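Student: got a structure for you, letters missing:
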């Protein structure tokens, strides 16, 4: 049953068109950056976008920041919203259930197909962006990369774990714009300055030796290619879990209605409402439980040390949504009258 659902998903041209469009957006942005050599000013634009001219190895992180707020959730909502409601709209759901297949098994197979779609899409965006970034910008000059991303203020490098509301919304001061590294070409902090992440009295030769074959974390510490790869994998895993929360909302609505479009729009409406409430001080009491509250906590994987508080909170929130909504989806689907 799972194999059947996966074949059905990946034989649809719209699945590959969706993945292709998500990969195309970062490629277009990279082409403009490479041709103009103009990056957003410090504190503006998607996270990491102002540092990619110095290191193409960081472009997968910038690409994920580009697609996460809007495009990736829309794609996941469309696929998950169509999982059950699409069969009902096409009139094929009743024929699926005529076969000796338990409803629970069918629901589980469709859930697996949604999970696989999310994993494949995130991996495709990150992988294609890495190839594009390294091709257009190179691996990065060691000295320039070490000084391109100064340490963010706050305990342990600051960031989302050191202030409330951070890593929560692009419209707040602590969102991805605030977490974005300084623009390449900005004056590097003086050697020996506390909190810069550079060694006291570090001359250019020592800096080059220390940063060879590495890029810099948001806190200024050099990252080896292996360390950067592990942090990217962590960010990809976290984003995948976050998108499963989106999928769970759309999946539940897909079992509650016969309209795939209605399920998709309902999920998007829920996410937009969550984003609005996240930026509203009056909703502070419910903000920690909103599905989009910790979406941007993946940026903390690129700090040194890694800030785990918001990452843990985000994982727990998304798993709670997935668990509750999947139980509700099962209850809906197993009692659904598909003969009507």
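Tutor: Good, I have the coordinates. Source: prediction; values computed, not measured. Residues are numbered from 1 along each chain as shown.
Student: going forward, measure contacts and count neighbours with C-alpha atoms only.
Tutor: Noted.
Student: separation between residue 120 and residue 77?
Tutor: 15 Å (Cα to Cα, to the nearest Å).
Student: and what of residue 55?
Tutor: Residue 55 is 33 Å from residue 77, by Cα to Cα.
Student: structure B:
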């Protein structure tokens, strides 16, 4: 069942069109930086964007920082929001459940497919960002050390494993978005409603992070620690934000998936 869902997802043109559009903004930004040579000052703009003019290899992580606040969550919400509601809207959900496929098994397959989309999207943005960065921006040797946010030098090996951890952290952070959209997808027969509901929740979370009166709530908001992967490039490492982000997303994923299973297992499917 999992292989069937993965095949359905990655055979769709719109899946790859969504991933292509996800890479469009970082590509445009890289071209503009290459043409103008004007980068944001350190501490301004997306993470690492001020350093990529000299070292295009860093554009892999800068590209992820560009799409993380908005475009990546939107694409994940669209795919996960369609998982169950899309089948209901097309009238195929009831026929899927008539076959010897349990509801839990179907939901797990939908979850795995959504998680696979998240991983492929993040890896694609990082890979395209690396290639575009090397082609259009500074092509410093890969053996060159990088200046950390703290001002010390990081070796290529340190850069490599920290980037791998950053990619894993971003992927796990997006699983919270997928879990929210999947839960809403079990509540409605409209994938658009599920997607918009998940996005409304995330936009509300981002807005509350900017309001001082909401400070007591901010440590528990799902978007609170998304950008803390930047701390991986400090020396020494600052892992408190990463650990809190992982713990918070784990709670959201567990609670939302539990709610999705409880609702879907008892739902009266008529479409």
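Tutor: All right, it came through fine. Note that the structure is predicted; figures quoted are calculated from it, not measured.
Student: Next, please give the residue ranges for the helices of the second structure.
Tutor: 2-11, 13-36, 59-67, 71-81, 85-90, 93-98, 103-136, 156-185, 191-208, 240-266 (DSSP state H).
Student: Residue 231 of the second structure: which of the ones you listed is closest?
Tutor: When these are compared by Cα to Cα, helix 240-266 sits nearest residue 231 of the second structure, at 7.7 Å.
Student: The first structure: matching residues for that closest one?
Tutor: Aligning helix 240-266 of the second structure against the first structure (TM-score structural alignment) gives residues 309-335.
Student: how much space between the spatially most central residue of the second structure and residue 27 of the second structure?
Tutor: The residue lying closest to the centre of the second structure (Cα atoms, centre = their mean) is residue 174, at 3.9 Å. According to Cα to Cα, residue 174 of the second structure and residue 27 of the second structure sit 22 Å apart.
Student: what does residue 220 of the second structure give?
Tutor: Residue 220 of the second structure is 33 Å from residue 27 of the second structure, by Cα to Cα.
Student: circling back to that earlier point, so which bits of the match of helix 240-266 of the second structure are buried?
Tutor: 310-311, 313-315, 317-319, 321-322, 325-326, 328-330, 332-333 (16 or more other Cα atoms under 10 Å).
Student: ok, residue 55 and residue 77 of the first structure, which is more surrounded?
Tutor: Neighbours were tallied for residue 55 of the first structure and for residue 77 using other Cα atoms under 10 Å; the higher tally belongs to residue 77 (31 against 25).
Student: Now do the contacts for the more buried one.
Tutor: Contact analysis of residue 77 of the first structure by Cα atoms under 8 Å, 6 or more residues apart in numbering lists 246, 247, 250, 264, 267, 268.
Student: Then residue 180 of the second structure?
Tutor: 198, 253, 256, 257.
Student: Over in the first structure, tell me which residue corresponds to it.
Tutor: Checking TM-score structural alignment: residue 180 of the second structure goes with residue 249.
Student: What is the burial count for the closest residue to residue 106 of the first structure other than its chain neighbours?
Tutor: With Cα to Cα, 6 or more residues apart in numbering as the criterion, residue 106 of the first structure has its nearest non-adjacent residue at 6.9 Å, and that residue is residue 1. Residue 1 of the first structure: 13 surrounding residues under other Cα under 10 Å.
Student: doesn't residue 109 make contact with residue 1 of the first structure?
Tutor: Yes. Residue 1 of the first structure lies in contact with residue 109 (Cα atoms under 8 Å); the separation is 6.1 Å.
Student: Check the burial of residue 92 of the first structure by counting its neighbours.
Tutor: Counted with other Cα under 10 Å, residue 92 of the first structure comes out at 13.
Student: nearest spatial neighbour of residue 152 of the second structure, skipping sequence neighbours?
Tutor: residue 235 (6.6 Å).
Student: circling back to that earlier point, for residue 145 of the second structure, which of the helices of the second structure is the nearest?
Tutor: Nearest of those to residue 145 of the second structure, taken as Cα to Cα: helix 156-185 at 5.8 Å.
Student: average distance between that closest one and the first structure?
Tutor: Superposing on the first structure and averaging over aligned pairs (mean Cα distance after the TM-score superposition for the first structure), helix 156-185 of the second structure comes out at 0.8 Å.
Student: quick one: that helix to helix 103-136, angle?
Tutor: 140 degrees (axes from the mean of the first three to the mean of the last three Cα atoms, to 10 degrees).
Student: If we go by neighbour counts, what in helix 156-185 of the second structure is buried?
Tutor: 159, 162-163, 166-167, 169-185.
Student: same check, this time on stretch 3-21 of the second structure
Tutor: Quick answer for stretch 3-21 of the second structure (16+ other Cα under 10 Å): 5, 6, 9, 15, 18, 19.
Student: Compute the first-to-last residue distance for it.
Tutor: Start-to-end, stretch 3-21 of the second structure (Cα to Cα) is 25 Å.
Student: so where in the first structure does it end up aligned?
Tutor: Using TM-score structural alignment, stretch 3-21 of the second structure pairs with 3-21 in the first structure.
Student: So what's the gap between that stretch and the chain middle?
Tutor: From the chain centre to the centre of stretch 3-21 of the first structure is a distance of 20 Å (Cα atoms, centre = their mean, to the nearest Å).
Student: List of residues touching that stretch?
Tutor: Residues from elsewhere that reach stretch 3-21 of the first structure (Cα under 8 Å, 6+ apart): 75, 109, 110, 113, 121, 124, 125.
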